[in-house]
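Undergrad: Fold the following, please.
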Amino acid sequence: MGTEEAHDDHGHHLPAVEDWPRGFGEASWWPFVTALGAAGVYVAAALYILGRGDSAIVGPMVGPAALVATIGIFLVGLYGWTYHAFVVKFWSRDASAQSANKLRWGMLAFLGSELATFGGLFGYYFYIRTGDWESIFVGIPELTGSLVLINTALLILSSITLHYAHLAIRKNDRRKFIGGLAGTLLLGVVFIGGQVYEYYEFIIHEGFTLTSGFFGSAFFGLTGLHGLHVSLGAVLLGIVFARALLGQYSAERHVSVSTASMYWHFVDVVWIFLVVVLYVGAEVGG
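TA: Next up is the predicted model:
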């Protein structure tokens, strides 16, 4: 190997020695940084609990500060991972159907783990609901108002716009592709804002919180977890949108559009299930 070739192979800034996924054999620390940031969210939640009450072990701001720090680590790791995986030398790499299939199967495996996570939480919820229904639903506010219906319609519409954006890039129609992505991203951000507003109404005006019995913990736990997934999906779509503006997609090169679409459609389906089980189910149960 010549000096120039060696420089090309190892001249990238760490922690990635070479730009993954060229050959899928190069080491990268970015996935571990991303996982560390994600795991830190649970640590921050524990610190928040330990900082409450008269017998608090840590200060009340330790938990929120840790949450901000870990989210920062997560976003930095996600950026580095995405940059080295897809952006660097994008056009110099050959369009490989085998590599594209590996990435799609990787996303399917990830969604399988996410399905198991939500499935476990729903299974526990259904198990508890086999008990005394009246004690579970005491003191909950009206859930199936206009806000959740609007939010649901927005999220379903975002899946439709993303689907048509994906079809557009497969036809090399960049104008419709970018327009569809922009519309999807906007709808996703509005959905997140709507969920934050719903939390504000429930917590401040209705007194319905995470500590409002079993249903309160189940409601905020499941909807909050879903909101975190939608936020991550918005970040992914934002990266795809930025790359689309740079012209980094074509009919032959759109695997990251496919994987991001798979993730977004997944969170859409989970939300519909959440609405039926938690929102409508609570009205029926109450």
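
Undergrad: from here on, contacts and neighbour counts on C-alpha atoms
TA: OK.

Undergrad: contacting residues around the helix or strand hosting L147?
TA: Assigned by DSSP states H and E, L147 falls within helix 146-170. With Cα atoms under 8 Å, 6 or more residues apart in numbering as the test, helix 146-170 has contacts from 174, 176-181, 183-185, 187-188, 190-191, 194-195, 198, 249-252, 254, 257-258, 261, 264-265, 268, 271-272.

Undergrad: Just give me how far the next helix or strand after it sits from the chain centre.
TA: Using DSSP H and E, the helix or strand that follows helix 146-170 in sequence is helix 174-200. Its chain's C-alpha centre lies 13 Å from the corresponding centre of helix 174-200 when counted by Cα atoms, centre = their mean, to the nearest Å.

Undergrad: between helix 174-200 and helix 146-170, how big is the angle?
TA: 160 degrees (axes from the mean of the first three to the mean of the last three Cα atoms, to 10 degrees).

Undergrad: What is helix 174-200 packed up against?
TA: When contacts are defined as 3 or more Cα pairs under 8 Å, 6 or more residues apart in numbering; DSSP states H and E, helix 174-200 sits against helix 146-170, helix 213-245.

Undergrad: how distant is the shortest one from the center of its chain?
TA: Taking the mean C-alpha point of helix 146-170 and that of its whole chain, the gap between them comes to 16 Å (Cα atoms, centre = their mean).

Undergrad: which parts of that helix are buried?
TA: Buried positions in helix 146-170, judged by neighbour count with 16 or more other Cα atoms under 10 Å: 148, 151-152, 154-159, 161-170.

Undergrad: same thing with stretch 78-98?
TA: Neighbour-count burial for stretch 78-98, with 16+ other Cα under 10 Å as criterion, is recorded at 78-86, 90.

Undergrad: Same check on stretch 101-117?
TA: Quick answer for stretch 101-117 (16+ other Cα under 10 Å): 103-104, 107, 111, 114.

Undergrad: quick one more, to check against the first:
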Amino acid sequence: MAEQTTHYYVPSQSHWPIVGAIGLLFIAIGAGMAVQQLGSEAQSGGWLLTIGVVIIIAMMFGWFNDVIKESDQGLYSAQMDRSFRQGMSWFIFSEVMFFAAFFGALFYIRTIAIPWLGGASNNQMTGQVLWPEFEAVWPLVTTPSGDTTTAMGWQGLPLINTVILLTSSVTLHFAHIGLEKNNRKQLTSFLAITVVLGVIFMLLQAQEYVEAYRHMGLTLSSGVYGNTFFLLTGFHGLHVTIGTLMLFVMLWRVIKGHFSPDRHFAFQASSWYWHFVDVVWLGLFFFVYIL
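TA: Have a look, this model is predicted:
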């Protein structure tokens, strides 16, 4: 591994930011068209969404590859390392605010909006602002169209996924300890287990969605409960996917012999991100599934 330079490295212009912006644009348009459920438009939206995801994955691998090459060439100084740490810290903070907005919306609906609408119902306003079957309780499983859905319980797949994510945090911690002690076998084995657990979580969440759509009548059109459920769990699933890709790249680098006990911030940053995703899931499991 190359030694660090004493100069602050300023990278040349990169095309990866614009590639990422294009991928996000495809995802936004594709997701918007897909949720409309309007036949051919929804199908086209699915294709655009898939293209966007592929572009983002390609961007991640390409950008990671450029940064890895620059690090191996010894272009990064101690100041650059501090810049990376500050950047990752602010990125995770922005993610905290992102999920705080959704948790805030859930809090507002459950503690302010629904009780207020319940009061409106008691004041003979049902026919004006609500529907006859409205009950001021959470979850709202009855929609204005009269359809009734089933709320997702915390037992079964959600509980299993909770155990999986908590276990993955433990295995990742042991992998980090192995890296700090320069125990490559411990590092590789526990990191590989963490990646596998991440993949299992995603597969089980996909199975949960299939169960919700086919057997519980729980969809994005299932009123405010369906909206908040899929927005919170869906965005978290996206973050798990990104985190798993990051850890997979770290595993590949470990196998290639990268990192040392005193130089491994890429691994540490991926660990920060994964532990953050785990903490968010604990909040989701408690506020979305249990309460």
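
Undergrad: What does the TM-score come to for these two?
TA: Here the TM-score for the pair of chains, by TM-score structural alignment, normalised by the length of the first structure, is 0.84; 256 aligned residues with a Cα RMSD of 1.9 Å.

Undergrad: buried subset of the contacts of helix 146-170 of the first structure?
TA: 174, 176-181, 184-185, 187-188, 191, 194-195, 249-250, 254, 257-258, 261, 264-265, 268, 271.

Undergrad: ok, now which ones touch P21 of the first structure?
TA: Counting by Cα under 8 Å, 6+ apart, P21 of the first structure has contacts 85-86, 99.

Undergrad: Restricted to helices, list those.
TA: Counted as lying in helices by DSSP state H, out of those, are S99.

Undergrad: Could I get the contacts of P21 of the first structure in JSON lines, plus columns for distance to V62 of the first structure?
TA: Below are the contacts of P21 of the first structure laid out as JSON lines (distance: Cα to Cα, whole Å):
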{"residue": "A85", "distance to V62 of the first structure": "34"}
{"residue": "F86", "distance to V62 of the first structure": "36"}
{"residue": "S99", "distance to V62 of the first structure": "43"}
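
Undergrad: Nearest to A234 of the first structure among the contacts of P21 of the first structure?
TA: Nearest to A234 of the first structure among the contacts of P21 of the first structure is F86, at 17.6 Å by Cα to Cα.

Undergrad: what sits against L121 of the first structure?
TA: For L121 of the first structure, the contacting residues are L222, by Cα under 8 Å, 6+ apart.

Undergrad: Can you tell me the element it falls in?
TA: Using DSSP H and E, L121 of the first structure sits within helix 97-129.

Undergrad: residue range for that helix in the second structure?
TA: On the second structure, the counterpart of helix 97-129 of the first structure by TM-score structural alignment is residues 78-110.

Undergrad: same thing with stretch 247-259 of the first structure?
TA: By TM-score structural alignment, stretch 247-259 of the first structure lines up with residues 257-269 in the second structure.

Undergrad: Show residues contacting the matching stretch.
TA: So stretch 257-269 of the second structure is contacted by 1, 81, 85, 88, 176, 179-182, 247, 250, 253 (Cα under 8 Å, 6+ apart).

Undergrad: Please say which position in the first structure Q155 of the second structure maps to.
TA: Under TM-score structural alignment, Q155 of the second structure pairs with G145 in the first structure.

Undergrad: Stretch 83-96 of the second structure vs the first structure, mean deviation?
TA: For stretch 83-96 of the second structure, the mean deviation from the first structure after alignment is 1.0 Å (mean Cα distance after the TM-score superposition for the first structure).

Undergrad: Pull the distance from that stretch to the chain's centre.
TA: Put simply, stretch 83-96 of the second structure sits 15 Å off its chain's centre (Cα atoms, centre = their mean).

Undergrad: what's the spacing between the counterpart of I178 of the first structure in the second structure and P115 of the second structure?
TA: By TM-score structural alignment, I178 of the first structure lines up with T188 in the second structure. Computed as Cα to Cα, to the nearest Å, the T188 of the second structure to P115 of the second structure distance reads 52 Å.

Undergrad: With R82 of the second structure instead?
TA: 48 Å.

Undergrad: contacting residues around the match of Q155 of the second structure?
TA: With contact set as Cα under 8 Å, 6+ apart, G145 of the first structure has no partners.

Undergrad: neighbours around the aligned residue in the first structure for I290 of the second structure, how many?
TA: By TM-score structural alignment, I290 of the second structure lines up with V280 in the first structure. Counted with other Cα atoms under 10 Å, residues neighbouring V280 of the first structure total 14.

Undergrad: and what of I57 of the second structure?
TA: 15.

Undergrad: and it, how far is that from G20 of the second structure?
TA: 9 Å.

Undergrad: now swap in V54 of the second structure and tell me
TA: Taking Cα to Cα as the measure, V54 of the second structure falls 10 Å from G20 of the second structure.

Undergrad: Pick out whichever of these two has more residues nearby.
TA: Each of V54 of the second structure and G20 has its neighbours counted (other Cα under 10 Å); G20 has more, 20 against 14.

Undergrad: Thank you, goodbye.
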